[in-house]
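Colleague: sequence unknown, structure follows:
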């Protein structure tokens, strides 16, 4: 009983942190002018992905975890749950790939960046990411492409079958689908992202060398912008590193399991790699303020309930105080001048 209650508290706290942290990211980007940049549209898309995972997937995953892997909601909802899980994971990978391309363009060609990366193109890319993720998750599972006999998995389950042996809500992979899905949706994008960031850091190192060798006038006009892009790149590289650490064991484990024809029931290793992957959605909102000063300031203002209205009110008060001080100084000056004239 104590063990179950402790696990319940941990899982509920995990879900609350995931939801709250990603809501904070969305609010920070939306309310802080310092974060109103085109590149942060991808950050918001990634935060929305993690937020939906916390709202739609994690509560069901926690329920299954507390019931020792038994699924109590029937086969149709099991397939929807698995499809949502796959969709949000795929969306995270594709968004990180888009972020790496955006960082490469910002670092390699900063003068043409604003012409290449426009709000319309970013919107189209984000829409394409979500559409592709939806297609790669719901279509194969609901057409049976992922099972050995190409039948839709769990379709014969009923709500009353939860206690029967083998009723575990798992993503079934046959040999062909394992190779295609894992390579196309994880390993290939991961290789591309790693290559992108290696190129980015090589270019960044060369830019820093040129800045140090440049004249002071050139450095004053370009250093601030380039260093800002470098900071954003370091932040997003940390996000990529956390994603690899959290999700690589998951894909490796399930690829090995998918090669086997028999589907094993959930065990301790299954739970560890699954929740390690979920932990990435909790970790991202912590990484942004850890590596980015603008996010730290935005978080601080939100947590102290200091939004745009509060900042505007402070500026208005400061302006009013300055105006009153100036007016008072003018009055004192006039009175002093009158006193001098009287003495004369």
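Modeller: Sure, I can see it. Everything numeric here is computed off the predicted structure, so don't read it as measured data.

Colleague: only C-alpha atoms for contact and neighbour calcs from this point on.
Modeller: Fine.

Colleague: separation between the residue lying closest to residue 292 once chain neighbours are set aside and residue 1?
Modeller: Nearest residue to residue 292, sequence neighbours excluded (Cα to Cα, 6 or more residues apart in numbering): residue 235, at 6.5 Å. Per Cα to Cα, to the nearest Å, residue 235 is found 42 Å from residue 1.

Colleague: Likewise for residue 95?
Modeller: 41 Å.

Colleague: neighbour count winner among those two?
Modeller: residue 95 (22 against 6; other Cα atoms under 10 Å).

Colleague: Show me what the longest helix seen in the chain is packed up against.
Modeller: Determined from DSSP state H, the single longest helix within the chain is helix 216-259. Identification of packing neighbours for helix 216-259 by 3 or more Cα pairs under 8 Å, 6 or more residues apart in numbering; DSSP states H and E yields helix 75-108, helix 175-182, helix 188-213, helix 268-291.

Colleague: what angle do that helix and helix 268-291 make?
Modeller: Here the directions of helix 216-259 and helix 268-291 differ by 170 degrees (axes from the mean of the first three to the mean of the last three Cα atoms, to 10 degrees).

Colleague: tell me the angle of helix 216-259 relative to helix 175-182?
Modeller: Using the same axes, to 10 degrees: helix 216-259 against helix 175-182 is 170 degrees.

Colleague: What count of nearby residues applies to residue 237?
Modeller: 20.

Colleague: and the spatially most central residue of the chain, what does it touch?
Modeller: Central residue of the chain (Cα atoms, centre = their mean): residue 46, 3.3 Å from the mean position. By Cα atoms under 8 Å, 6 or more residues apart in numbering, the residues touching residue 46 are 91-92, 95-96.

Colleague: Let's see that with 10 Å instead.
Modeller: 22, 25-26, 40, 88, 91-96, 99, 126, 281, 284 (Cα atoms under 10 Å, 6 or more residues apart in numbering).

Colleague: for residue 277, same thing?
Modeller: 89, 242-251, 271.

Colleague: Could you do residue 304 as well?
Modeller: residue 298.

Colleague: Give me the distance between it and residue 310.
Modeller: Relative to residue 310, and taking Cα to Cα, residue 304 is found at 10 Å.

Colleague: And the contacts of stretch 151-158?
Modeller: 72-79, 140-147, 164, 167-172.

Colleague: let's bring in a second one:
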């Protein structure tokens, strides 16, 4: 039995990392309800693309690099076009995620439309359909070099064996154009987040929080409860009050005795009601109670306004911190994509001749991007970190029993 070489072990390790990492992300997204968001729908579809790449493309790449291609020209064309399809689908998912974050930060008013279920499903359909059409076109226009190589006993099956025009077309559509667009979108995202954060800081320092530093509100009526009461509850007509009630602040002129007798004879019930009402209104205890109620009502309203203002500021800052974290995670994922795929894209488009080991490293560095994405989400996304911790914590509790 032949021993497996160290480079082959490295390729097998990358393949296992791609499959296991994306399986974990897939399981966490499906089982954790807090991750059922618009962006994570796209992440879920990206995970499926990377998982299919690890299951159906990478094992044949290991065979190709370690022992050559033993499956014939037709299988080689199918494998290369399947590789183009899944790799391009993975890249276009990253583009869709960047566009989703761009709309969330730059166009918050229009974002509810973008984040609707129908629109997200349509975006997912596009990022799968467009790479499929590209791969189908590549499969149709591939030249007959595969048959010639098979007849001359050449067992090499690599994408660089395609014509220059096909390589330029597939390289531009699969990597160059979406890569440039992703860079522009993420630069705009970070500029918007930084500018919004600065504007919020300036407002909080220069004006929006001054309401907390005002002097205590003093209501003059609270000093003189009787005056406040007279302004609030004194009847419009003084003559409506009986003459015999005590009025220390504003004494009323006495009426003629004949008028008193007429009022008592014509409407005795009204006289009793007015008497009770006046005695109740002019009670010193009630006057103080109403005065303090008015004062505390005004203070409570001011306090409620201040609390609402503070709550809105905290919610805005919390939302901005969330957007900043998501933008940071997306930016790191896009940066990893640029780092992993740029070397191979340069070789693929320009057909630069390099040693075989260099080509293998660059070729597999692009594949490694599918293994890096789950790690980046686990490290830099707080929601994914919490979900992974719960997953492993529940498994540890299960093993302890």
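Modeller: Received the coordinates, thanks. What you are looking at is a predicted structure, and each value in this text was computed from that prediction instead of being measured.

Colleague: returning to that earlier point: what about the residue nearest to the centre of structure 1, which helix or strand?
Modeller: helix 40-52 (DSSP states H and E).

Colleague: average gap between that helix and structure 2?
Modeller: Here helix 40-52 of structure 1 is compared with structure 2 after superposition; its mean distance to the aligned residues, by mean Cα distance after the TM-score superposition for structure 1, is 1.0 Å.

Colleague: Could you check the angle the helix or strand following that helix makes with helix 40-52?
Modeller: Downstream of helix 40-52 of structure 1, the first helix or strand assigned by DSSP H and E is helix 58-66. Calculated by the same axes, to 10 degrees, helix 58-66 of structure 1 forms an angle of 40 degrees with helix 40-52.

Colleague: average offset between helix 58-66 of structure 1 and structure 2?
Modeller: Looks like 0.9 Å for helix 58-66 of structure 1 (mean Cα distance after the TM-score superposition for structure 1).

Colleague: buried set for that helix?
Modeller: Buried residues in helix 58-66 of structure 1, counted by 16 or more other Cα atoms under 10 Å: 58, 60-65.

Colleague: hang on, isn't residue 67 of structure 2 packed against residue 2?
Modeller: No: here residue 67 of structure 2 lies out of contact with residue 2, judged by Cα atoms under 10 Å, at a distance of 11.8 Å.

Colleague: what about these two, which has more around it?
Modeller: residue 67 (11 against 4).

Colleague: Distance-wise, check the more buried one relative to residue 168 of structure 2.
Modeller: 28 Å.

Colleague: SS state for the alignment partner in structure 2 of residue 296 of structure 1?
Modeller: Using TM-score structural alignment as the criterion, residue 296 of structure 1 maps onto residue 385 of structure 2. Under DSSP: H, G, I helix; E, B strand; the rest coil, residue 385 of structure 2 falls in the helix class.

Colleague: For residue 385 of structure 2, the count of nearby residues, please.
Modeller: Count around residue 385 of structure 2 with other Cα under 10 Å applied: 14.

Colleague: Which residue, neighbours along the chain excluded, lies closest to it?
Modeller: residue 378 (5.2 Å).

Colleague: Go ahead and confirm that neighbour touches residue 388.
Modeller: Yes: with contact defined as Cα under 10 Å, residue 378 of structure 2 and residue 388 form a contacting pair (7.2 Å).

Colleague: overlap in contacts of those two?
Modeller: Counting by Cα under 10 Å, 6+ apart, the contacts common to residue 378 of structure 2 and residue 388 are residue 25.

Colleague: so of the helices and strands packed on helix 216-259 of structure 1, which one's packed in deepest?
Modeller: Of these, the one with the most neighbours on average (mean count of other Cα atoms under 10 Å) is helix 75-108, at a mean of 21.

Colleague: Look up the counterpart of the helix or strand following that helix in structure 2, residue range please.
Modeller: Using DSSP H and E, the next helix or strand after helix 75-108 of structure 1 towards the C-terminus is helix 113-116. Counting by TM-score structural alignment, helix 113-116 of structure 1 lines up with residues 111-114 of structure 2.

Colleague: Contacts for the matching stretch, please.
Modeller: Against stretch 111-114 of structure 2 from outside (Cα under 10 Å, 6+ apart): 38, 99-105, 107-108, 119-120, 123.

Colleague: Same list as before, those residues that is, but in a markdown table and with distance to residue 53 of structure 2 included.
Modeller: What follows is the contacts of stretch 111-114 of structure 2, written out as a markdown table (distance: Cα to Cα, whole Å):
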| residue | distance to residue 53 of structure 2 |
| --- | --- |
| 38 | 23 |
| 99 | 23 |
| 100 | 24 |
| 101 | 25 |
| 102 | 27 |
| 103 | 29 |
| 104 | 29 |
| 105 | 31 |
| 107 | 34 |
| 108 | 34 |
| 119 | 26 |
| 120 | 23 |
| 123 | 20 |
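
Colleague: quick one: which of the contacts of residue 277 of structure 1 is nearest residue 314 of structure 1?
Modeller: residue 242 (38.4 Å; Cα to Cα).

Colleague: just how off-centre is stretch 78-85 of structure 1 within its chain?
Modeller: In terms of Cα atoms, centre = their mean, to the nearest Å, the centre of stretch 78-85 of structure 1 is found 20 Å from the chain centre.

Colleague: so that stretch corresponds to what in structure 2?
Modeller: So stretch 78-85 of structure 1 sits over residues 76-83 in structure 2, by TM-score structural alignment.

Colleague: coming back round to it: post-alignment, the match of helix 113-116 of structure 1 versus structure 1, mean distance?
Modeller: Looks like 2.3 Å for stretch 111-114 of structure 2 (mean Cα distance after the TM-score superposition for structure 1).
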